[in-house]
Structure formats: C-alpha cells, structure tokens
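**Student:** My questions are about this predicted structure, shown below with the sequence.
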Amino acid sequence: MNTARLRMLEEEMEKVRTRLYQAVAGHPARLDQAGVLPISRRLDRLIVEYQKERNKKQ
C-alpha cells in the first residue's frame, strides 16, 4: 500500500466530489444533466482505484 498514493487519491476524490455537488446544486433532477455523468463516472473510477490501493495492504 502506497500511503502517498492513497492521500493523492483522497484529495482528487474530494475535488471531484465537490464538482459533482456543485453540478447538482441540491437539485436531484439535475442528476440527469449531460454534464453530471462524466463527473460521476470520474468519481466512481477514483473510488475503485482507491479501494484497490487499500486492498493491497490486506
């Protein structure tokens, strides 16, 4: 497990999560907007990558 890599992923996830929240702006109906999907997919990929990195320790 690379702790520096985990920290970098955590920071990137937080940035992307913030972008996602801003894109939706508290309106669930905006989840259908075209610009939201790429942000959501990016966050999903980061989460999977983070979990894989964490599992290397176990």
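**Tutor:** Good, I have the coordinates.
**Student:** Could you use CA atoms for every contact and neighbour count after this?
**Tutor:** Noted.
**Student:** And the helices in this structure?
**Tutor:** Per DSSP state H, the chain carries helices over the ranges 3-24, 36-55.
**Student:** how about these in TSV, adding mean neighbour count?
**Tutor:** As requested, these are exported to TSV (neighbours: other C-alpha atoms under 10 Å):
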stretch	mean neighbour count
helix 3-24	15
helix 36-55	15
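**Student:** how about the residue lying closest to E49 once chain neighbours are set aside, what does it touch?
**Tutor:** In space, not counting the residues next to it along the chain, E49 is nearest to L9; the distance is 8.0 Å by C-alpha to C-alpha, 6 or more residues apart in numbering. By C-alpha atoms under 8 Å, 6 or more residues apart in numbering, the contact list for L9 reads 46, 49-50.
**Student:** structure B:
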Amino acid sequence: IYKKRGLGMYVKEGAVGKIRKKRQDQFYDQYIAALVEEASKLQMSKEEVMELIERGYEHERGEHS
C-alpha cells in the first residue's frame, strides 16, 4: 500500500498475488502438514484423505449426502 497525496491509498501492483501466496504457505504450514502427519498416524492412504477433503467441499456447498 502506498499513498498519493490528495488522492488516497493504493495497493501496489502484484501485492494481492504476494499476499495470497503468503497465506497459502501459511495454510500449508498450519493445516496441511498437520493433516498429512495425522493421516499417516492413522494409516490412511492419500486416496482416503482426498475422499474426506472432497466430502468437506460437498458439505461446504450444501451437497449433503
């Protein structure tokens, strides 16, 4: 963000992409790494984890089964 005197505040070009990338990295560190570690402890396959993730997306969209 930068100021233009008398005109207001502006977001620098590329800032949104950088912020999104940083948040995605944080998401991986905070959630995905822990998810994979816990799934491994439960001896779950990648396919089983993906099925649970798909179920979560369906629930989020209101596609309850």
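**Tutor:** Done, it's in. Here the structure is a predicted model, which means the values were calculated and not measured.
**Student:** tm score of chain vs chain?
**Tutor:** TM-score of the superposed chains, computed with TM-score structural alignment, normalised by the length of structure 1, equals 0.42; 38 aligned residues with a C-alpha RMSD of 3.1 Å.
**Student:** After the strand or helix carrying S40 of structure 2, which helix or strand is next?
**Tutor:** Taking DSSP states H and E as the criterion, S40 of structure 2 maps to helix 33-41. Going down the chain from helix 33-41 of structure 2, the next helix or strand is helix 46-60, by DSSP H and E.
**Student:** so that next one versus helix 33-41, what angle?
**Tutor:** 130 degrees (axes from the mean of the first three to the mean of the last three C-alpha atoms, to 10 degrees).
**Student:** my guess is V36 of structure 1 contacts A23, does it?
**Tutor:** Yes: with contacts counted by C-alpha atoms under 8 Å, V36 of structure 1 reaches A23, the gap being 6.3 Å.
**Student:** what's the closest non-adjacent residue to V49 of structure 2?
**Tutor:** Nearest one to V49 of structure 2, counting by C-alpha to C-alpha, 6+ apart, is A39 at 7.1 Å.
**Student:** Any idea how many residues pack against the one you found?
**Tutor:** Applying other C-alpha atoms under 10 Å, we find 15 residues neighbouring A39 of structure 2.
**Student:** Would you point out which residue is most central in structure 1?
**Tutor:** L43 (2.4 Å; C-alpha atoms, centre = their mean).
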